[in-house]
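Enquirer: how does the following fold in three dimensions:
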Amino acid sequence: MDLQLQSKTAFISGSTQGIGYAIARQLLSEGATVIINGRNQAKIEDALQKLRQEIPQAEVSGIAADFSNIEQVNALIDALPQVDILINNVGVFELKAFTEITDEQWLSIFEINVMSSIRLSRALFPKMMERGWGRVLFISSESGVNIPENMIHYGMTKTALLSISNGLSKLTKNTQVTVNSILGGPTYSDGVAEAVSQIAQAQQLSEEQMKELIIQNTNQTSLLQRFIAPSEIANMAVYLCSPLASATNGAITRVDGGVLTTL
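Expert: Purely as a prediction, here's the structure:
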């Protein structure tokens, strides 16, 4: 299927690995021009090299910015060319008991996971509206609906993204600009893979055994009964960014593997 993205330019925050990288690769395979982002230039160069090897015809570049640093974020926004597609993907997570999360940690995770999307959308969304076409996509999580007891601060940020997305979509009436969210489920991103590997080593188990235990113990409602691959999230993201998804606006699209039990 031709997703009609050959003339579009996309920016993806947090895209040197994991879901963001998978979305970049899928967009490039559809002929879009893509600007990736990472915290430092070394990460960007590694990702660019991989993408160009995988997709030789790729029109891809990168801009470094740490979303915990407002000066770097402002510099990134100033450096961006015209962007047709904004994917708010950058995010951090950690396992932590509620009583141990300090004020500084609450503010830090909100700054990266939520304010990143607010600042980028505030800069790019009005220009899309002026041109009459655009796509804004928020990568949220089922954790924003079913808040994890050991990551309440992370779940809060993912709920916030749903609110921002919903509100922005109401500003797009009678245009070809759409704003949507994806509710991803337990995904085997690079960060998750690293954590699983460390836990597996500590418990003297293989990574596959550890993955199965995690799904059985913490995601019992999963219909997939496995982790989701980043490419499976990317498939939905790239469709929602395409002209073919013109009638999908203000939506929360689930790619959660059936983890959520709500209708």
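Enquirer: going by C-alpha atoms from here, please, whenever you check contacts or count neighbours.
Expert: Fine.
Enquirer: for the chain, which residue occupies the most central location?
Expert: Centre of the chain computed as the mean C-alpha position; nearest residue by CA atoms, centre = their mean is residue 89, 2.6 Å away.
Enquirer: helices or strands next to the longest helix along the chain in the packing?
Expert: When every helix of the chain is counted residue by residue (DSSP state H), the longest turns out to be helix 152-169. With contacts taken as 3 or more CA pairs under 8 Å, 6 or more residues apart in numbering; DSSP states H and E, helix 152-169 sits against helix 103-110, strand 133-141, strand 176-184.
Enquirer: how does it look with 10 Å?
Expert: helix 103-110, helix 116-131, strand 133-141, strand 176-184, strand 252-255 (3 or more CA pairs under 10 Å, 6 or more residues apart in numbering; DSSP states H and E).
Enquirer: tilt between it and strand 133-141?
Expert: Here helix 152-169 runs at 160 degrees with respect to strand 133-141, directions being taken by axes from the mean of the first three to the mean of the last three CA atoms, to 10 degrees.
Enquirer: that older thread, among the helices and strands packed on helix 152-169, which is nearest residue 206?
Expert: Between residue 206 and the helices and strands packed on helix 152-169, the shortest separation by CA to CA is 25.3 Å, and it involves strand 176-184.
Enquirer: one more to line up against the first:
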Amino acid sequence: MNIDLRGRTALVTGSTQGIGLAIAAGLARSGARVAVNGRTSDRVDAAVAELRAAGGDVLGVTADVATAEGVDQLLTVLPAVDILVNNLGIFGAVPAREITDAQWRTYFEVNVLAAARLIRTYLPGMIDRGWGRALQIASDSAIVIPEEMIHYGVSKTALLALSRGFAKDAAGTGVTVNAVIAGPTHTAGVGDFVYQLVNRALPWDQAQREFMRAHRPQSLIQRLIEPDEIANMVVYLSSPFASATTGGALRVDGGYVDSILP
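Expert: Take a look at the predicted model:
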């Protein structure tokens, strides 16, 4: 499938590493002009340099989009986008009864409110132009709430509802809104998380297998997913080929969720 996104501008939040960086690279390879976003200029500059070296049309935007001030700063550089990928998110293991009010608020603000704010900001322009894509990177944890981080799971469940609701708001406009349910993925952050739950003395390959066996035994591929595999779905949903897919929760979870439907 030849996906051509030339002439489209995309914003990927939290895209200096991991899944976000892979998504930015995939969109750039398909011809989109891509804005890489992060909170620190050093990491944004490094990601931009990497993608430009691969031939991408890329710009960097240093802004904390989990705040209203950060979005205002973003708008001075990027007043309109055709493709919005809300990838920004935080996670971490905390025993259920030890999650504080402050942690609940932080997870909601970063994982949910930031996405809502950016959709609200960019959706009107997409609708006026008659074309657009708004994508939220959710998680298998939205459906299979992990006992070690229920605050994270709840925030990702909210993203599914957010996507469905805004898809209804954009009905009939040529703009689609979807969520991508990413399964356990091999990123630096997940590597650290794995070692929170298994013996740190284990070599990575053995630690990964032990993590999947003990904590994600439902996986049908029995391995962590690679970021490019998530990016492939996002690039497709960003394309004209996905024009009839909206309001959906599309799974790239390695068969982890034991359900026919999300």
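Enquirer: quick one: contacts for the residue nearest to the centre of the first structure?
Expert: Residues in contact with residue 89 of the first structure, defined by CA atoms under 10 Å, 6 or more residues apart in numbering, are 11-15, 19-21, 23, 113-114, 116-117, 137-140.
Enquirer: any idea how far it lies from residue 105 of the first structure?
Expert: Distance check for residue 89 of the first structure against residue 105 of the first structure: by CA to CA, to the nearest Å, it reads 20 Å.
Enquirer: how close does whatever residue of the first structure lines up with residue 131 of the second structure sit to residue 148 of the first structure?
Expert: Using TM-score structural alignment as the criterion, the counterpart of residue 131 of the second structure in the first structure is residue 133. Residue 133 of the first structure sits 36 Å away from residue 148 of the first structure when distances are taken as CA to CA.
Enquirer: same check on residue 131 of the first structure?
Expert: For residue 131 of the first structure, the distance to residue 148 of the first structure (CA to CA) stands at 40 Å.
Enquirer: same deal with residue 174 of the first structure?
Expert: Here residue 174 of the first structure is placed at a distance of 38 Å from residue 148 of the first structure (CA to CA).
Enquirer: ok, now residue 165 of the first structure?
Expert: The spacing between residue 165 of the first structure and residue 148 of the first structure, counted by CA to CA, is 21 Å.
Enquirer: next: residue 141 of the first structure.
Expert: Applying CA to CA, the value for residue 141 of the first structure to residue 148 of the first structure is 11 Å.
Enquirer: equivalent analysis for residue 67 of the first structure, please.
Expert: When distances are taken as CA to CA, residue 67 of the first structure and residue 148 of the first structure turn out to be 24 Å apart.
Enquirer: of these two, which one has the most company?
Expert: Per other CA atoms under 10 Å, whichever of residue 67 of the first structure and residue 148 has more neighbours is residue 67, with 26 against 16.
Enquirer: residue contacts, the more buried one?
Expert: When contacts are counted by CA under 10 Å, 6+ apart, residue 67 of the first structure is found next to 13-14, 38-39, 73-74, 76, 90-91, 108, 111-117, 119.
Enquirer: and it, helix, strand or coil?
Expert: With DSSP: H, G, I helix; E, B strand; the rest coil as the basis, residue 67 of the first structure sits in coil.
Enquirer: what segments of the stretch 1-150 of the second structure are helices?
Expert: Along the stretch 1-150 of the second structure, counting by DSSP state H, counting those that start in this stretch, helices occupy 18-29, 41-53, 68-77, 101-108, 114-129, 150-169.
Enquirer: single out the most deeply packed of those.
Expert: Between the helices of the stretch 1-150 of the second structure, the one whose residues have the most neighbours on average, counting mean count of other CA atoms under 10 Å, is helix 18-29 (a mean of 26).
Enquirer: once aligned to the first structure, how far is that one on average?
Expert: Between helix 18-29 of the second structure and its aligned partner residues in the first structure, the average distance after superposition works out to 0.5 Å, using mean CA distance after the TM-score superposition for the first structure.
Enquirer: what angle separates that helix from helix 41-53?
Expert: On the basis of the same axes, to 10 degrees, helix 18-29 of the second structure is oriented at 40 degrees to helix 41-53.
Enquirer: what is the equivalent residue in the first structure for residue 111 of the second structure?
Expert: For residue 111 of the second structure, the aligned position in the first structure is occupied by residue 113, per TM-score structural alignment.
Enquirer: test my guess that its match contacts residue 141.
Expert: No: counting by CA atoms under 10 Å, residue 141 is not a contact partner of residue 113 of the first structure; they are 11.6 Å apart.
Enquirer: which neighbours do those two share?
Expert: A shared contact of residue 113 of the first structure and residue 141, defined by CA under 10 Å, 6+ apart, is any residue touching both; here these are 154, 157-158, 161.
Enquirer: out of these, who's nearest residue 200 of the first structure?
Expert: For those, the residue nearest residue 200 of the first structure by CA to CA is residue 154; the value is 23.2 Å.
Enquirer: start and end of stretch 241-248 of the first structure, how far apart?
Expert: Terminal residues of stretch 241-248 of the first structure lie 10 Å apart, using CA to CA.
Enquirer: so the residue lying farthest from the centre of the first structure, which of the three states?
Expert: Distance from the C-alpha centroid of the first structure peaks at residue 204, with 31.9 Å (CA atoms, centre = their mean). Reducing the assignment at residue 204 of the first structure to three states with three-state DSSP gives coil.
Enquirer: now residue 213 of the first structure
Expert: From three-state DSSP, the assignment for residue 213 of the first structure is helix.
Enquirer: same question, the one 10 residues further on
Expert: Put simply, residue 223 of the first structure is coil when judged by three-state DSSP.
Enquirer: that one -> the second structure?
Expert: For residue 223 of the first structure, the aligned position in the second structure is occupied by residue 220, per TM-score structural alignment.
Enquirer: over to residue 74 of the first structure?
Expert: Counting by TM-score structural alignment, residue 74 of the first structure corresponds to residue 72 in the second structure.
Enquirer: what's near enough to touch its match?
Expert: Shown in contact with residue 72 of the second structure (CA under 10 Å, 6+ apart): 63-65, 78-79, 121.
Enquirer: next: residue 25 of the second structure.
Expert: With CA under 10 Å, 6+ apart as the criterion, the residues that contact residue 25 of the second structure are 15, 19, 31-32, 34, 36, 47-48, 50-52, 54-58, 228, 231, 235.
Enquirer: perfect, that will be all.
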